[in-house]
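Peer 1: Attaching a predicted model along with its sequence, questions to come.
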Amino acid sequence: MDPLDLYDATAHERVVEEPPKRVDAPVRTPFERDRARVVHAAASRRLAAKTQVVGPQTDDFTRNRLTHSLEVAQVARDLSRALGSLPDIAETAALAHDLGHPPFGHNGERVLADLSDACGGFEGNAQTLRILSRLESKTFDADGRSVGLNLTRATLDACTKYPWPRGGGPDPLKFGVYEDDQAVFGWLRAGAAMDVGGVRQCIEAQIMDLADDVAYSVHDVEDGTVAGRIDLTAMDLPAVWATVRDWYLPDARDDELDDVLAGLRTQGSWPTTPYDESRRSLAALKNLTSDLIGRFCGAAQHATFAAGSGPFVRYEGTLVVPERTLLEMAVLKGIAAHYVMQAEDRLVAMARERELMIELVAILVQRAPEELERPFVDDWDDAGDDAARLRVVIDQVASLTDASAVTWHTRLRRRRP
């Protein structure tokens, strides 16, 4: 059966109904059109200049948010195809999953979260929904309000990594919708199945979520190795395990993590000699990356089929990720966190980034709307209170790249009122 046939009319709906394309245009499914809209969005282009782990101008090898998103999309597409769902939906969700990230990655996200409490907080995934359904210009409703890219319900739902409002889910720091975006959230979740906790991702969002975990657990280690920060043949394991507990697995024991790493080392491509920058060494590292991605996705695929026969679309079926696989990914993420994110030079840079973001928001709050870009000036004019106006400033700052945030900060500090 064609996977497209498993998605009903409700999954195909858009907030604003759209007429068919010209008869001479290429024939595309609604979900292929969704993918094209995300690829061509301005927010997607900005990802090329946004931090993944370290700044995008660090070197020519290190990943940025755009290259990371492309790699997540490839993993999601392959896993979706293997499970029998529609690859276009999971791929589009993967391409869109980081659109809401502000300058300087998670470091910038934490700053904006602290500064935006009065208007409902900040969360990169909630910002992604806001971009897709409001801030990115494509379609307007009958009342003249932007509905963003006007994606189908199935695609927009798949982009919702945390399908609950602030404080409404299992993780108090993670959420997927702001209060003033509740209308479109209610629309996209129409017909959503609920688990005992009251929330549940559709299977395509689960695939995107796992693909993201797989990609950054493996690729951050690859980037750190090429940068000379990680040597997989000589690690200070007690210190690394302390980081794993601090960042990801607070109850993990050293002997348990030793066993997980020993299992990873049985992978035939795990290095036995340090990375030496040669082509042969880089090829070996690439083989390890490929093998680990296959290891993690294959484990999830087998576990999912063992738990149910499908079909694995929308709210039929659940992606099953073995506990051992989750532990293996956490170990890799902990290695990268210890040697890259906690490196002294990175901590110094992050402190400077936080200061810049705090000052930039403060200046714009004082000088808005004059210093805002035109779309955000219009939003400011439509805002009904101080909280709504603060949200406009947060939207403006979140839209900037790392480089443009620095440029704005320098320009505005020189232009004293």
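Peer 2: The structure has been received and is ready for your questions. Every value quoted in this text rests on a predicted model; they were computed, and no experiment measured them. Numbering: from 1, shown residues only.
Peer 1: can we go C-alpha only for contacts and neighbour counts from here?
Peer 2: Fine.
Peer 1: Compute the number of surrounding residues for Asp385.
Peer 2: 10 (other CA atoms under 10 Å).
Peer 1: tally of neighbours for Asp276?
Peer 2: Quick note: Asp276 (other CA under 10 Å) scores 12 neighbours.
Peer 1: typo on my end, Asp378
Peer 2: 13.
Peer 1: secondary structure element for it?
Peer 2: Taking DSSP states H and E as the definition, Asp378 sits inside helix 374-382.
Peer 1: List of residues touching that helix?
Peer 2: Ala368, Pro369, Glu370, Ala388, Arg389, Val392, Val393, Asp395, Gln396 (CA atoms under 8 Å, 6 or more residues apart in numbering).
Peer 1: And the next helix or strand along the chain from it, what's buried?
Peer 2: Counting by DSSP H and E, the next helix or strand C-terminal to helix 374-382 is helix 386-399. In terms of neighbour count (16 or more other CA atoms under 10 Å), helix 386-399 has its buried residues at Ala388, Arg389, Leu390, Arg391, Val392, Val393, Ile394, Asp395, Gln396, Val397, Ala398, Ser399.
Peer 1: Contacts only, for Gly224.
Peer 2: Ile230, Ala336, Tyr339, Val340.
Peer 1: and the host helix or strand of it, how far out from the chain's middle?
Peer 2: Secondary structure assignment for Gly224, by DSSP H and E: helix 203-226. Helix 203-226 has its average C-alpha position 10 Å from the chain's average C-alpha position, going by CA atoms, centre = their mean, to the nearest Å.
Peer 1: May I see the buried residues of the helix holding Asp378?
Peer 2: Buried residues in helix 374-382 (16+ other CA under 10 Å): Phe376, Val377, Asp379, Trp380.
Peer 1: Return the closest of these with respect to His68.
Peer 2: Of all the buried residues of helix 374-382, His68 sits closest to Phe376, with 28.0 Å by CA to CA.
Peer 1: Would you mind measuring from the closest one to Glu370?
Peer 2: 10 Å (CA to CA, to the nearest Å).
Peer 1: Leu364 too?
Peer 2: 9 Å.
Peer 1: again with Asp395
Peer 2: 15 Å.
Peer 1: and which of the buried residues of helix 386-399 is nearest Trp408?
Peer 2: Nearest member of these to Trp408, counting by CA to CA, is Val397, at 9.4 Å.
Peer 1: Am I right that that closest one is in contact with His101?
Peer 2: No - here Val397 does not reach His101: they are 10.5 Å apart, not a contact under CA atoms under 8 Å.
Peer 1: And here is the other one:
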Amino acid sequence: MNSFLAPYACQAGASRGRLYAEPESSTRTPFQRDRDRIIHSAAFRRLQYKTQVFVYHEGDNFRTRLTHSLEVSQIARSIARVLGLDEDLAESLALAHDLGHTPFGHAGEDALQEVLAGFGGFDHNAQSLRVVTKLERRYVEFDGLNLTWETLEGLVKHNGPLTGPLAVKPDKVLPGAITEYVARHDLELATFASAEAQVAALADDIAYNNHDIDDGLRAGLFTIRDLAEVPLVGPVFRAVAAEYPDAELSLHIHEVVRRMIGMMILDCIAETRRRIERHRPQSAAEVRAAPEPLVAFSDEMRANDRALKAFLFPNMYRHFTVNRMTSKGRRVVKDLFHLLHAEPECLPPEWRRLSDGPGTAKTARVVADYIAGMTDRFALDEHRRLFDMQEKP
């Protein structure tokens, strides 16, 4: 046991291991190897050109899935360090959490969910599991990255239990990718994930809320004045303006985002410590068996978080300029799916070999895997190649 970690942390030396047994590394823990495998994966590299909110060509300074994942990992490591958790596991989960996202952000996911309604649907968390257990092909002896049980568990359950009395969405049908995998490798879907996975999930919230404020202001989708009545955000902007009245607007924005991230991290740490004191977990197993998540915001910060999301939804995610681009993205994804599902002979050879003919359920999943792995740029180029008569195939 690592003496520097809390008793409720995941212990790398006590990992439940990998689906396919491998010799241990002499220089890295199992969770460090997971992190390194994720970083070196093709799916991770492709996040550079996948939409967070803005499509890749709309500006070099806006976040992508890659920069977002790096920011989440920094926040996750910071929180994990203070709480005595395994930083490498928290970082692995932060870096992997968006691997299953489609091109064009949630618009692409919505489009795939619609066209796959009769073929098992589409879920980006389930797709992340598919990526790391099946679609990444880097090793001779197995498909996927062969990550540890703890990383796979956290990837699937970071938002909470998927089955049982504590299920986050009890009425939701489990995606096929998850049910198929747990039939071989039980991820204990009825319990909470590790504290490290819970940290990664909250770090995701902290990162995208604050950085979407930054990107939204810089894109001109809303103004600081629009944020005046938003709890937490408005008061912090007023405090920064009073303290630095002559500073440039861009510096005001940076300072506000920096302070808000810090405030949310400190709130998370304080509330988590209160819950740890209440439940007194003595092992990672007791964290999983707890009746509530141990890593959380306070009631006040949860209310602030909801208010900020309520502002961002209409003012950013549904801003007409964003709507226009996401509408194009949905059409591109649907067009690609319908053509390739009906004509799998148009798939690249390595994908065509996986299909079993036009219009089938197997071909639908192959096409979905192909499209979900695309970057925004590649999806637009592929659409031109397939639909523009002037483009070379």
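Peer 2: Nice, I can see it. Note that the coordinates shown come from a computational prediction; the quantities given were computed from them, not determined experimentally.
Peer 1: Just the TM-score for the two chains, thanks.
Peer 2: With the length set by TM-score structural alignment, normalised by the length of structure 2, the two chains reach a TM-score of 0.85; 374 aligned residues with a CA RMSD of 3.1 Å.
Peer 1: And Glu204 of structure 1? What does it align with in structure 2?
Peer 2: Superposed on structure 2 with TM-score structural alignment, Glu204 of structure 1 falls opposite Glu196.
Peer 1: I meant to write Leu347 of structure 1 there.
Peer 2: Match for Leu347 of structure 1 (TM-score structural alignment): Asn323.
Peer 1: got it, and Asp98 of structure 1?
Peer 2: Match for Asp98 of structure 1 (TM-score structural alignment): Asp98.
Peer 1: how many neighbours does its match have?
Peer 2: So Asp98 of structure 2, with other CA under 10 Å, has 24 neighbours.
Peer 1: Does it belong to a helix, a strand or coil?
Peer 2: coil (DSSP: H, G, I helix; E, B strand; the rest coil).
Peer 1: how close does it sit to Leu47 of structure 2?
Peer 2: On the measure of CA to CA, Asp98 of structure 2 and Leu47 of structure 2 end up 8 Å apart.
Peer 1: what's the answer for Lys134 of structure 2, then?
Peer 2: Applying CA to CA to Lys134 of structure 2 and Leu47 of structure 2 gives a distance of 18 Å.
Peer 1: before we move on, what about Ala361 of structure 2?
Peer 2: Ala361 of structure 2 is 27 Å from Leu47 of structure 2, by CA to CA.
Peer 1: thinking again about what came up before, which one of the contacts of helix 374-382 of structure 1 sits closest to Ser69 of structure 1?
Peer 2: For these, the nearest to Ser69 of structure 1 is Asp395 (21.0 Å; CA to CA).
Peer 1: Looking at the alignment, what corresponds to the closest one in structure 2?
Peer 2: Looks like Asp395 of structure 1 aligns to Asp369 there (TM-score structural alignment).
Peer 1: quick revisit: overlap of the contact sets of Asp98 and Leu47 of structure 2?
Peer 2: With CA under 8 Å, 6+ apart as the test, Asp98 of structure 2 and Leu47 both reach Arg65.
Peer 1: does Arg33 of structure 1 count as helix, strand or coil?
Peer 2: helix.
Peer 1: in terms of contact, does Pro3 of structure 1 touch Ala82 like I think?
Peer 2: No - applying CA under 8 Å, one finds Pro3 of structure 1 not in contact with Ala82, separated by 11.3 Å.
Peer 1: Relative to structure 1, what is the average displacement of stretch 69-77 of structure 2?
Peer 2: When structure 1 is overlaid, stretch 69-77 of structure 2 sits 0.6 Å from its aligned residues on average, using mean CA distance after the TM-score superposition for structure 1.
Peer 1: actually stretch 327-334 of structure 2, not the one I typed
Peer 2: Counting by mean CA distance after the TM-score superposition for structure 1, stretch 327-334 of structure 2 comes out at 1.6 Å.
Peer 1: Name the residues of that stretch that are buried.
Peer 2: Gly329, Arg330, Arg331, Val332, Val333, Lys334.
Peer 1: try stretch 172-183 of structure 2
Peer 2: For stretch 172-183 of structure 2, by 16+ other CA under 10 Å, it's Leu174, Pro175, Ala177, Ile178, Thr179, Tyr181.
Peer 1: all helices in the stretch 101-250 of structure 1, in order from the N-terminus.
Peer 2: 105-115, 124-130, 153-158, 182-188, 203-226, 237-247 (DSSP state H, counting those that start in this stretch).
Peer 1: Nearest to Leu319 of structure 1, out of those helices?
Peer 2: Of all the helices of the stretch 101-250 of structure 1, helix 203-226 comes closest under CA to CA, at 6.5 Å.
Peer 1: So for that closest one, what gets flagged as buried?
Peer 2: So, applying 16+ other CA under 10 Å, buried residues of helix 203-226 of structure 1: 203-226.
Peer 1: One more: stretch 51-71 of structure 1?
Peer 2: 51-56, 62-66, 68-71.
Peer 1: Ok, stretch 124-139 of structure 2 next?
Peer 2: Quick answer for stretch 124-139 of structure 2 (16+ other CA under 10 Å): 124-137.
Peer 1: and of those, the nearest to Leu187 of structure 2?
Peer 2: Nearest member of these to Leu187 of structure 2, counting by CA to CA, is Leu129, at 11.5 Å.
Peer 1: mind checking how far that closest one is from Ala361 of structure 2?
Peer 2: Taking CA to CA, one finds Leu129 of structure 2 at 19 Å from Ala361 of structure 2.
Peer 1: same check, this time on Glu153 of structure 2
Peer 2: Glu153 of structure 2 is 27 Å from Ala361 of structure 2, by CA to CA.
Peer 1: Please apply the same query to Ile79 of structure 2.
Peer 2: For Ile79 of structure 2, the distance to Ala361 of structure 2 - CA to CA - is 43 Å.
Peer 1: Likewise for Arg274 of structure 2?
Peer 2: Taken as CA to CA, the span from Arg274 of structure 2 to Ala361 of structure 2 is 49 Å.
Peer 1: Equivalent analysis for Leu187 of structure 2, please.
Peer 2: Distance from Leu187 of structure 2 to Ala361 of structure 2, by CA to CA: 26 Å.
Peer 1: for Ala183 of structure 2, same thing?
Peer 2: On the measure of CA to CA, Ala183 of structure 2 and Ala361 of structure 2 end up 20 Å apart.
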